[in-house]
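Q: below are the sequence and a predicted model for it; my questions follow.
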Amino acid sequence: MSGYLTTHVLDTARGCPADGIRVSLFRLDGSARQHLADALTNADGRTDRPILPKDLFETGTYELVFACAGYFQGSGQAGRLPLFLEDIPIRFGMNEATHYHVPLLLSPHGYSTYRGS
């Protein structure tokens, strides 16, 4: 099986998927940071296709950056500026050619992630 990467965002404060969040993917190699992809979450909180498809997959260290400020403002959850959370980076490693799923569980004042399926 070839590897690939998927993600999704769930708004735990509102109990629903988070749509319209820009997700950027970077590959890290030492101090080098290579931008690979951008995607928006859909009404289900997922990207429409894998953010890292099988044909581009390589093992290594990656970072997903979730641009959440606009989502919080649009959903009425934003407080005074600056927001507590604006961009949320998640750095992780992929060491075998398999499916990796890295979700973001989100609220205006906290977040968590895990290796999903």
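A: Looks like it came in fine. Numbers count the residues shown, from 1 in each chain.
Q: rest of the way, CA atoms for contacts and neighbours
A: Will do.
Q: Pro103: what's it in contact with?
A: 7-10, 113-116 (Cα atoms under 8 Å, 6 or more residues apart in numbering).
Q: this is the comparison structure:
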Amino acid sequence: MSTHTTASVSTHILDTSIGRPAEGVAVSLSARGGGAGAAWRALGASATDADGRCKDLPALPEGTTHVRLDFATEEYLLRRGTGPQQADVQQDAPANRDSGATGAFFPEVAITFAVVPGEHYHVPLLLNPFGYSVYRGS
């Protein structure tokens, strides 16, 4: 039986379009206790380092039942030159994909998950210009 009264969270981002960590992505952490109807409480923010990791996310308060990680991906994707406007120059891209679109297709990614006290949750984001996935890592 665990003696910890709170859960802990960590994350990192891998840009799967280039097979490298995504550096400089702003990440904010929010939490709530008491279920889906409870209000979110902003706990703090960080940015990914050269390894794509946030090493300074704040601790979760006691009683946390849900956590939300918000990734501000637009600036990173535009800096990498991987927004919709670049899709047409890719050899396999449909000719009219996102015609007239500006910015990133996914300007932000919000991941919400349930936690239990005493557990650690490592939740990586695998990001590319037109898709993303997440999973519970270790």
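A: That came through, no problem. For clarity, every value in this text was computed on a predicted model and none was experimentally measured.
Q: now for the contacts of Pro103 of structure 1, which pair is the farthest apart?
A: Farthest-apart pair in the contacts of Pro103 of structure 1 is Leu10 and Arg115; separation 14.4 Å (Cα to Cα).
Q: which position in structure 1 pairs with Leu126 of structure 2?
A: In structure 1, Leu126 of structure 2 lines up with Leu105, judged by TM-score structural alignment.
Q: I'd say that match and Thr7 touch.
A: No - if you go by Cα atoms under 8 Å, Leu105 of structure 1 and Thr7 don't touch, sitting 10.8 Å apart.
Q: which one of these two has more residues nearby?
A: Neighbour count, other Cα atoms under 10 Å: between Leu105 of structure 1 and Thr7, Thr7 has more, with 23 against 17.
Q: sticking with the counterpart of that one in structure 2, tell me its helix or strand.
A: Alignment note: Thr7 of structure 1 maps to Thr11 in structure 2; criterion TM-score structural alignment. Element membership of Thr11 of structure 2, judged by DSSP states H and E, is strand 8-15.
Q: now that strand on structure 1. Mean distance?
A: After superposition onto structure 1, the mean distance of strand 8-15 of structure 2 to its aligned counterpart is 0.6 Å, using mean Cα distance after the TM-score superposition for structure 1.
Q: show residues contacting that strand.
A: Residues from elsewhere that reach strand 8-15 of structure 2 (Cα under 8 Å, 6+ apart): 20-22, 48, 51-55, 57, 59-60, 118-128.
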